[in-house]
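Colleague: When you get a sec, could you give me coordinates for this:
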Amino acid sequence: MKEQIHYVTDAHGNIVAVQIPFALWERLKGALPAEAPAARATEAAVPEPMEGFADFLRYWDFRYPYDPAVSCPHCGAHVADWRTAPGHPFQLANANLGGLLVFHCKSCGATIRQKHFRDHVALESTPRS
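Modeller: So this is what the prediction gives:
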């Protein structure tokens, strides 16, 4: 059976997935939690687009100051500043000059979008699917 297990690695040799025979999966899947902890660890390992966020701030010229607070309407998580909050409960997934900031809530997996317009911020969210 050992020769049927294949490890998928990234360019740096880090294991990103393990391929196992279907028969072994059938025996194991009932013993695993609905969401394996390894799945969350992998999500956190994705680097945040801080260069895009730096550009966003560099060209900020809106009529209101930038507010780094992020809230999740699905689980109630809230931080005053996502950049310095203990445990980093929100991960920046996208930032662009058009004013869009996208965060993932580490607590419940929801996606929070902050759409910055010239005179206001529109907030949208989607629960984890």
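Colleague: going forward, measure contacts between C-alpha atoms and count neighbours the same way
Modeller: Noted.
Colleague: For the chain, just list every one of the strands.
Modeller: 6-9, 15-19, 70-71, 78-79, 90-95, 100-105, 111-116, 121-126 (DSSP state E).
Colleague: Please provide the structure for the following sequence as well, for comparison with the first:
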Amino acid sequence: MNIENPYLALYDASGALKGVLVSPEMWTALEPHALKILGETETEPELPEPMADLETLLSFWDFKYPYSAEARCETCGAATTDWRADEPRKFRLATATLAGMVTLTCSHCKTRIIHRHFKDRVTVETKPYCEQKDPKLNAVYGDKRQYFT
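Modeller: Model prediction:
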């Protein structure tokens, strides 16, 4: 890349175009147009809820208390007495494990509501949705945390 040619086309070994690198100056001019085009892309359909996993958990339920389908989002305040029966759904099932963990996602604000069922009690944890992960929390290889900042 140079001033006369503010972009660099990238090709693979077979000659197929793989991408383009642009100079910072060119990106400044292209960014609004590129973001407009990228914003028009279709969103991926939601994955089906793992209801079979929840049914497995409930079929083996041996806790000292009955299962409660009550859910509440501490972030936006959405609440329901039975998240499975709501139409439209306020909460979607993200995971359910035989170990007793049921994770719901708030349909309004994408907050994760984690129900951990123990033999004698339930703990509820709320994790607000985060667009980007913390750049300080990267992969751990062995005992060494990798920081890419």
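Colleague: about what we covered before: need the strands of the first structure in a markdown table with mean neighbour count and distance to Ala31 of the first structure, can you?
Modeller: Below are the strands of the first structure laid out as a markdown table (neighbours: other C-alpha atoms under 10 Å; distance: least, C-alpha to C-alpha, whole Å):
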| stretch | mean neighbour count | distance to Ala31 of the first structure |
| --- | --- | --- |
| strand 6-9 | 12 | 21 |
| strand 15-19 | 11 | 17 |
| strand 70-71 | 20 | 34 |
| strand 78-79 | 16 | 33 |
| strand 90-95 | 21 | 30 |
| strand 100-105 | 21 | 27 |
| strand 111-116 | 20 | 29 |
| strand 121-126 | 14 | 30 |
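Colleague: Can you lay out these as a markdown table showing distance to Lys29 of the first structure?
Modeller: Converted to a markdown table, those look like this (distance: least, C-alpha to C-alpha, whole Å):
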| stretch | distance to Lys29 of the first structure |
| --- | --- |
| strand 6-9 | 18 |
| strand 15-19 | 14 |
| strand 70-71 | 34 |
| strand 78-79 | 34 |
| strand 90-95 | 29 |
| strand 100-105 | 26 |
| strand 111-116 | 27 |
| strand 121-126 | 28 |
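Colleague: Out of these, which gets nearest to Pro33 of the first structure?
Modeller: Nearest to Pro33 of the first structure among the strands of the first structure is strand 15-19 (17.3 Å), distances taken as C-alpha to C-alpha.
Colleague: In terms of secondary structure, what does that closest one contact?
Modeller: Of the remaining helices and strands, those touching strand 15-19 of the first structure by 3 or more C-alpha pairs under 8 Å, 6 or more residues apart in numbering; DSSP states H and E are strand 6-9.
Colleague: Was I right to think Asp53 of the second structure contacts Ala99?
Modeller: No. Between Asp53 of the second structure and Ala99 there is no contact under C-alpha atoms under 8 Å: 10.9 Å.
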